[in-house]
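1. Let's see this in three dimensions:
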Amino acid sequence: VANMEFTLAGPPYSGYPCFSAPYEYADEVRRSGVDVFLTANNHILDKGATGFRRTLRHYGDLATEDIFYTGSAPDPESDPRLNPLLLSVRGVRIALVNFTYGTNVPMGDGEALVHRTDTTWLSAAIKTAREAKVDFIFALPHWGTEYSLRSDRAQERLASWLASKGCDAVIGTHPHVPQNIDTLFAELPGGRQKAVPVVYSLGNLVSNMSAPNTRVGLAATLRIAVDAEGNKTLLPLQTTFTWCTRPGTLTTSYCVIPLEAYLGRRDEWIAPYDYDNMLENYRRVKQITQIEE
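-> The predicted model follows:
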């Protein structure tokens, strides 16, 4: 599952602040192993209604029984099928609820839908997931303070609310840097408690940003165990720090690596200064976020 923080609006292609990337970006991400594209983010409307519909049309063209998108919809009729996104994976039923604090460009025409942080809609989406008898509900918010390595109060309040409403994990994006991880405890019937892991921000995976800490990413793995009786349990969260190398530093192209696996391998870098840069950023991120892999 990956947050796609750009449009596929066609040429002329453009970067910050209004993104339009080639269709091939999504094709390559799919070939790399991503099954679900998240489209609720602040850049999804950068090219207006026309660019938004082109973007969803391409994700729709990619969609098969194994490839999906969620977080938005091209029209109200399609929305219930896409949001929440209900999946069955090896006999485990999962609901994904993706939403954003807002968009940089307003939609304007009232037709297409990008789901915002609207607790009325979120309550309804979580209720829909429960009524569909899913085993797990994963909330995927686009939120938080950009470039901050720590969560803010608004994120923490919303995470607590999502846990109280029945979400089993919360995995966030938007700040462009990793943020701290938390475990919340939601009350269950009978006085029992459920642990709800929260990753406030995954940071960037593939990016050309140069600000401090923005080339450090975080991959979060949610593992589900099924026992002989069919009982399903969410196992403890696993995380992996990543680093996005630029052309001419480690390889001749962009390359995303599992960061800890490359520690002590400075001699493999084409440009050893980038290894030093990685190490400096990694140490700072770990110190402030207190994330232990």
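
2. hey, let's count contacts and neighbours off CA atoms from now on
-> Noted.

3. neighbouring contacts of the helix or strand containing V198?
-> Assigned by DSSP states H and E, V198 falls within strand 193-199. Contact with strand 193-199 is made by 159, 163, 167-172, 179-188, 220, 236-237, as judged by C-alpha atoms under 8 Å, 6 or more residues apart in numbering.

4. can you check stretch 100-112 too?
-> Contacts of stretch 100-112 (C-alpha under 8 Å, 6+ apart): 40-46, 48-49, 53, 72-76, 114-117, 141-143.

5. Inside strands: which ones of those?
-> 72-73, 114, 141-142 (DSSP state E).

6. Redo those as JSON lines? Include distance to N208 and neighbour count.
-> Formatted as JSON lines, those follow (distance: C-alpha to C-alpha, whole Å; neighbours: other C-alpha atoms under 10 Å):
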{"residue": "S72", "distance to N208": "26", "neighbour count": "27"}
{"residue": "A73", "distance to N208": "28", "neighbour count": "24"}
{"residue": "V114", "distance to N208": "26", "neighbour count": "26"}
{"residue": "P141", "distance to N208": "23", "neighbour count": "29"}
{"residue": "H142", "distance to N208": "20", "neighbour count": "26"}
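
7. Could you also give me the structure for this next sequence, so I can compare it with the first?
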Amino acid sequence: MQKKTYLLFVFILLLFGIIGIILINTIDNSSSTYKEVRSNSGRDKGNLAKEESSEITLAAIGDILIHDRVYNDAREGNRFNFDKMLDNIASELKKPDLLIANQETIVAGESIGLSGYPAFNSPHEIADSLKKAGIDIVTTANNHALDRGVDAQKLSLDYLNQIGLPHVGTYLSKDDQDKVVVLEKKGIKVAYLAYTYGLNGIPIPEGKEYIVNILDKKRMSNEIQKAKKEADVVVMMIHWGNEYQRFPSNEQKELAQFFVDEGVHIIFGSHPHVLQPIEWVKGHNGHKGLVVYSLGNFLSGQDEEYRDIGGMVTVTVKKKQLGKQTSITMEAPSFYPTFVSSKAEKDYKMYPLQDSQHAINKYSPSIYKEIMEHMQKEGQAD
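-> From the prediction side, this is the model:
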């Protein structure tokens, strides 16, 4: 009898432990879900209509910022292998139905010469590895988009097109720019938009204003309204904020409010190179949007404080359709923090932060708890 009681006690402890792990990876706040109901055009079939439902997981990771020390470490003879850097987390990257990354460096390849900071150009193989690891689409609208000029940008986009990796934010033509990038999974259409605050002072050639989406409220409003007509969910990838600041600026918060007021569902931010918190923002007419102010660096050569910690934010989206009414529900996001380990600018490898002895050695045994709490600080402004 005592043995049975002991085994039952152990089972209960294990059960609570599992529940605790699940909860700690969920970003919790008082507004953890959002439901939106729309009326569609067409004849209402009333009670005879059959309810249809589906759900997907949308996710994003931060900056793929390939410094020269990173691609030199990936070099294997006459090619580059970034797979080994991602191996420890690749299974996690394959879990979401749709995953987007910020490809911060162009991937024009060796034909024009590889380069790191301040004017980046990366090997083709980083794009290959991202696609292999589970990335479904990349945003290319960032301050390094024209680091090596318009021709280099074209080579980069040509390669992404060649391997079938969708991209958003930079374009080869005005026609391309005018098309909303929509990906569909399980009957749910997701529109991806992307903009950057600037290009490090590099001017856009006259007549080629289409090559990069620069922040412009009128254009953004028009594109958001167009995206809402073509998709169930609108995702904004935005390059903004101040580098190395762990909390959003007032400008970020004001722009986030603008996006939500316009009807954007999810905002994924980049540029600070460190993680910034997640919060729900309420817009007019009751619309709410989820804002991840900064996803930080995902894979990069930066190892300064907090610049080697990033992660993946995942949101579950549910769609229900009955007659001419469609409802979209977004549930509380989960966060999977990651750490980039290296030794003397070599041996770059990514690890789950929770299991990384390297991160514990560098920071503290409580680094995982610290980061999870940081992401729940609801976007307090600097």
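
8. And the TM-score, once the two are fitted together?
-> After superposition, the two chains reach a TM-score of 0.85 (TM-score structural alignment, normalised by the length of the first structure), with 271 aligned residues with a C-alpha RMSD of 2.3 Å.

9. circling back to that earlier point, list only buried entries from the contacts of strand 193-199 of the first structure.
-> For the contacts of strand 193-199 of the first structure, a burial check counting by 16 or more other C-alpha atoms under 10 Å picks out 159, 163, 167-172, 179-184, 186, 220, 237.

10. Mind checking which of these are in helices?
-> 159, 163 (DSSP state H).

11. do you know how far the equivalent of V181 of the second structure over in the first structure is from S78 of the first structure?
-> Using TM-score structural alignment, the equivalent of V181 of the second structure in the first structure is L85. Here L85 of the first structure is placed at a distance of 11 Å from S78 of the first structure (C-alpha to C-alpha, to the nearest Å).

12. the more surrounded of those two?
-> Set L85 of the first structure next to S78 and count neighbours by other C-alpha atoms under 10 Å: L85 wins out with 21 against 13.

13. dump the residue contacts of the more buried one.
-> 69-70, 95-97.

14. Give me the distance between it and D168 of the first structure.
-> 15 Å.

15. Please apply the same query to S253 of the first structure.
-> 38 Å.

16. about what we covered before: buried among the contacts of stretch 100-112 of the first structure? Need that as a selection in PyMOL.
-> Burial among those is assessed by 16+ other C-alpha under 10 Å; the matching PyMOL selection reads:
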select buried, resi 40+41+42+43+44+45+46+48+49+53+72+73+74+114+115+116+117+141+142+143
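
17. Number of residues surrounding the corresponding residue of the second structure for R54 of the first structure?
-> Per TM-score structural alignment, the equivalent position to R54 of the first structure in the second structure is L155. Look at L155 of the second structure: counted by other C-alpha under 10 Å, it has 18 neighbours.

18. Tell me, how many residues neighbour the closest residue to L155 of the second structure other than its chain neighbours?
-> Leaving aside its chain neighbours, L155 of the second structure sits nearest to A108 (5.0 Å; criterion: C-alpha to C-alpha, 6 or more residues apart in numbering). Residues lying near A108 of the second structure (other C-alpha under 10 Å) number 25.

19. Can you give me the distance of the equivalent of A108 of the second structure over in the first structure to D109 of the first structure?
-> Aligned by TM-score structural alignment, A108 of the second structure pairs with A9 of the first structure. Separation of A9 of the first structure from D109 of the first structure (C-alpha to C-alpha) stands at 17 Å.

20. again, but for H43 of the first structure
-> Computed with C-alpha to C-alpha, the distance linking H43 of the first structure and D109 of the first structure is 17 Å.

21. Q290 of the first structure now?
-> Using C-alpha to C-alpha, Q290 of the first structure is found at 44 Å from D109 of the first structure.

22. quick one: which of these two has more around it?
-> The residue with more neighbours, out of Q290 of the first structure and D109, is Q290; 14 against 8, by other C-alpha under 10 Å.

23. what's the closest non-adjacent residue to that one?
-> Closest residue to Q290 of the first structure apart from its sequence neighbours, by C-alpha to C-alpha, 6+ apart: N180 at 6.6 Å.

24. tally of neighbours for F9 of the second structure?
-> Under the criterion other C-alpha under 10 Å, the count of neighbours that F9 of the second structure has is 12.

25. Just confirm it is within a helix.
-> Yes. Counting by DSSP: H, G, I helix; E, B strand; the rest coil, F9 of the second structure is found in a helix.

26. Tell me which residue of the first structure lines up with it.
-> So, by TM-score structural alignment, F9 of the second structure is left unmatched.

27. sec struct for the residue nearest to L155 of the second structure, please.
-> Strictly by three-state DSSP, A108 of the second structure counts as coil.

28. Would you enumerate the residues in contact with it?
-> Per C-alpha under 8 Å, 6+ apart, neighbours of A108 of the second structure: 121-124, 152-157, 159.

29. Secondary structure and distance to R307 of the second structure for the residues you listed - can I get that in CSV?
-> Formatted as CSV, the contacts of A108 of the second structure follow (DSSP: H, G, I helix; E, B strand; the rest coil; distance: C-alpha to C-alpha, whole Å):
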residue, secondary structure, distance to R307 of the second structure
N121, strand, 21
S122, coil, 20
P123, coil, 22
H124, coil, 24
A152, helix, 27
Q153, helix, 26
K154, helix, 30
L155, helix, 29
S156, helix, 26
L157, helix, 27
Y159, helix, 28
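
30. which element is the alignment partner in the first structure of K218 of the second structure on?
-> K218 of the second structure maps onto T120 in the first structure, with residues paired by TM-score structural alignment. Assigned by DSSP H and E, T120 of the first structure belongs to helix 119-131.
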